[in-house]
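Q: Sequence plus predicted model, see below.
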Amino acid sequence: MSDAEPVDSQSAEDAPEGDRRAVDDEPPTDADRDAAARGGLYALAARALTEPDEQLHEALASGALDRECRRLLDRTTLDVHPPDLTTDDDRETVCARFNDLFVLGHTTVEDRTDGTIDAEGPSVSLYESGYRPEASWNDVNLDLARVYDYFGVEVDTDRRENHDHYRLELEFAGYLCRREAAVDPDAARARLDFLDRHLAVLSEGVADALDGEPGTGYYGELAAFCRRLIAADTADLADRLEEGGDP
């Protein structure tokens, strides 16, 4: 699985210069546009939940990412309040915030006489296993590996991310949406199971953890939005499938 690019509502040719690399083509006309839009939202969230490169920062600063998120939401039947995916900060500041929240650990000297230290991980874990005290790391990741393998999806091991990383789970949810939209209506059932057993737990954990952190910037907005999106998508899928209608 790889990063999804942030997109905007215009065609690449018509977009302003600052937005041009933040746009993408429309979905095929024969696709389920609601499912395709939900897939776009999951992909957008996965891309946004990274340390920003120049392209992502430009999409944030110009408002292209925010506009695309709202456009995609309008194409779904979900009643979800959109986030504010913009920033006035320069790229270095946003990168520093990302690393402070999600990457850098904290070390405290417990005993200055012998140098004993207490080392902790980052303030907010982006891994599902960090929010599953009832399950081992191995159990969580093996289950995800089986799910990814069943659908023929591979994790890019060069990125050194485990199967339970938030970005990967968001990308996989987006993949299941696109699969439903294009070729496989039954993928909706697989998505409901995946959201219920994995992504809902992770989104709740990350959003709650960020609620307790100061100065989260747009990452706090993004995490809260992901929690709302996943909860709404889960409830909608459950209602439709329980009624016995089309997924």
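A: Right, received. Where do you want to start? Numbers count the residues shown, from 1 in each chain.
Q: use CA for all of it now, contacts and neighbours both
A: Fine.
Q: Tell me which stretches of this protein form strands.
A: Under the criterion DSSP state E, the chain contains strands at 106-111, 116-120.
Q: okay if I get those as JSON lines plus distance to residue 214 and mean neighbour count?
A: Below are the strands of the chain laid out as JSON lines (distance: least, C-alpha to C-alpha, whole Å; neighbours: other C-alpha atoms under 10 Å):
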{"stretch": "strand 106-111", "distance to residue 214": "16", "mean neighbour count": "11"}
{"stretch": "strand 116-120", "distance to residue 214": "18", "mean neighbour count": "11"}
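Q: how about JSON lines for those, with distance to residue 174 added?
A: Formatted as JSON lines, the strands of the chain follow (distance: least, C-alpha to C-alpha, whole Å):
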{"stretch": "strand 106-111", "distance to residue 174": "33"}
{"stretch": "strand 116-120", "distance to residue 174": "32"}
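Q: ok, and here's another one to check against it:
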Amino acid sequence: MTNSIVTQVEVEPAINMARQSLYRFAAISLLDPRSGSWEQLDTLRTSGVLEGACAVVRGTDTAKADPLGFGELSLEYLTPEEVFKTIPANSNLLNAEYEHTFGLLVAKACPPYETEYIDGKATFQRSNALADVSGFYRAFGLKVSSQYPERHDHVVLELEFMAFLLGLERQATEEDASSERVSVCREAQKRFFREHLAWWLPAFAKLLSRENSDGFYAALAEFLSAFVAAERALMGVSAPAGPASPSSTERPEECDGCELAS
């Protein structure tokens, strides 16, 4: 067995475990705090798991995106430190910040739904995108919990699905690294990320930061902007041709003249 093969076999489980942890962290951070996310974040803050996961990804040569796409940040920003520093002191305060950011209905300033970033007049395209997301979930035997009903294109569900696929790949790799199941999981990750996350998540993060000039969600936006760039590089996904923009959002002042506001 060559050194390159040994390295690949040893490294892939570590990087995939790290990526899975980061997807779950991002999903938990964007959950409605009424679901108990503050308690989960408080536990993660002292566990050291996220710091280690970020270090693994930052230390992976193929995780460096060059060039960066619109709204993306470099690997040095892939750290949970600022997110942990800005977690509100209790769940009530986090919930207040969440409601300020997302409101009680669909947020107009930074909607957490993929299809809100598709032209509002393109109803057929929106329906197709939502159906495709739902099809991915069904193909892998998943359905949204009735306890927390949410549209299938919600950012939390899409991030959780990526974590789920990485878990399946890890399990398949442990059983037989050359199996077709491994290839199926990897292809599903790449396609789902390319078609349902990479193209709109940077714009969502930018708008999230705009709504929160400092504090928890501003720090999380920075983390997301670095994470999406790293994931794009790791999976060999090209940067989107241009920034996405929710069809209902107002023109961002700091992006005067750019496509995010168009």
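A: Yep, that arrived. These numbers come from a predicted model, not from an experiment.
Q: Quick TM-score on the pair, please.
A: After superposition, the two chains reach a TM-score (TM-score structural alignment, normalised by the length of the first structure) of 0.69; 197 aligned residues with a C-alpha RMSD of 2.9 Å.
Q: still on that earlier bit, out of the strands of the first structure, which comes closest to residue 59 of the first structure?
A: strand 106-111 (30.9 Å; C-alpha to C-alpha).
Q: ok, residues contacting the closest one?
A: 115-122 (C-alpha atoms under 8 Å, 6 or more residues apart in numbering).
Q: likewise stretch 107-115 of the second structure?
A: 101-102, 106, 126, 129-130, 151, 153-155, 196-197, 200, 204, 207-208, 211, 246, 248-250.
Q: let's see it at 6 Å
A: For stretch 107-115 of the second structure, contacts defined as C-alpha atoms under 6 Å, 6 or more residues apart in numbering pick out 126, 153-155, 204, 207-208, 249.
Q: Next: stretch 76-86 of the first structure.
A: By C-alpha under 6 Å, 6+ apart, stretch 76-86 of the first structure touches 34, 60-61, 63, 66, 218, 221, 225.
Q: let's see it at 8 Å
A: Contacts of stretch 76-86 of the first structure (C-alpha under 8 Å, 6+ apart): 33-35, 37-38, 60-63, 65-66, 69-70, 73, 218, 221-222, 224-225, 228-229, 232-233, 236.
Q: which residue ranges form the helices in the first structure?
A: 33-48, 54-62, 64-74, 91-102, 137-150, 166-182, 187-194, 200-211, 218-242 (DSSP state H).
Q: and the alignment partner in the first structure of residue 53 of the second structure, how many neighbours?
A: By TM-score structural alignment, residue 53 of the second structure lines up with residue 72 in the first structure. Residues lying near residue 72 of the first structure (other C-alpha atoms under 10 Å) number 21.
Q: likewise residue 75 of the second structure?
A: If we define neighbours as other C-alpha under 10 Å, then residue 75 of the second structure has 22 of them.
Q: With residue 241 of the first structure instead?
A: Neighbour number of residue 241 of the first structure under other C-alpha under 10 Å is 14.
Q: Roughly how far does it sit from residue 187 of the first structure?
A: As defined by C-alpha to C-alpha, to the nearest Å, residue 241 of the first structure lies at a distance of 12 Å from residue 187 of the first structure.
Q: hmm, back to that, turn the contacts of stretch 107-115 of the second structure into TSV, including neighbour count.
A: Output for these, formatted as TSV (neighbours: other C-alpha atoms under 10 Å):
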residue	neighbour count
126	18
153	22
154	17
155	23
204	27
207	22
208	23
249	18
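Q: out of these, what pair is the most spread apart?
A: 126 and 208 (21.8 Å).
Q: Translate residue 44 of the first structure into the numbering of the second structure.
A: By TM-score structural alignment, residue 44 of the first structure lines up with residue 25.
Q: how close does that match sit to residue 117 of the second structure?
A: Separation of residue 25 of the second structure from residue 117 of the second structure (C-alpha to C-alpha): 23 Å.
Q: Just want to know which of these two has more residues nearby.
A: Comparing residue 25 of the second structure with residue 117 by other C-alpha under 10 Å, the one with more neighbours is residue 117, at 23 against 20.
Q: Quick check: that one vs residue 125 of the second structure, distance?
A: In this view, residue 117 of the second structure and residue 125 of the second structure are 11 Å apart by C-alpha to C-alpha.
Q: Name the pair among the contacts of strand 106-111 of the first structure with the greatest separation in space.
A: 115 and 122 (21.5 Å).
Q: The second structure: which residue goes with residue 173 of the first structure?
A: Going residue by residue (TM-score structural alignment), residue 173 of the first structure aligns to residue 162.
Q: Might you report the residue contacts of that match?
A: Per C-alpha under 8 Å, 6+ apart, neighbours of residue 162 of the second structure: 20, 23, 189, 192-193.
Q: With residue 45 of the second structure instead?
A: Residues in contact with residue 45 of the second structure (C-alpha under 8 Å, 6+ apart) are residue 84.
Q: separation between it and residue 180 of the second structure?
A: 37 Å.
Q: ok, now residue 26 of the second structure?
A: 29 Å.
Q: Mean per-residue distance, stretch 225-236 of the first structure versus the second structure.
A: Once superposed with the second structure, the aligned residues differ from stretch 225-236 of the first structure by a mean of 1.7 Å; criterion: mean C-alpha distance after the TM-score superposition for the first structure.
Q: The second structure: matching residues for that stretch?
A: Under TM-score structural alignment, the match for stretch 225-236 of the first structure is residues 223-234.
Q: Show me what residue 153 of the second structure lines up with in the first structure.
A: Looks like residue 153 of the second structure aligns to residue 164 there (TM-score structural alignment).
Q: how far away is that match from residue 184 of the first structure?
A: Residue 164 of the first structure is 24 Å from residue 184 of the first structure, by C-alpha to C-alpha.
Q: same question, residue 210 of the first structure
A: 36 Å.
Q: One more: residue 163 of the first structure?
A: As for residue 163 of the first structure, its distance to residue 184 of the first structure is 24 Å (criterion: C-alpha to C-alpha).
Q: which residue is nearest the middle of the second structure?
A: residue 159 (4.8 Å; C-alpha atoms, centre = their mean).
Q: Surely that residue and residue 24 touch.
A: Yes. Between residue 159 of the second structure and residue 24 there is a contact under C-alpha atoms under 8 Å: 7.0 Å.
Q: picking up where we left off before, comparing residue 26 and residue 180 of the second structure, which residue is more hemmed in?
A: For residue 26 of the second structure and residue 180, the more surrounded residue by other C-alpha under 10 Å is residue 26, and the numbers stand at 20 against 12.
Q: Which one's more surrounded, residue 163 and residue 184 of the first structure?
A: Neighbour count, other C-alpha under 10 Å: between residue 163 of the first structure and residue 184, residue 163 has more, with 23 against 13.
Q: Right, I'll leave it there.
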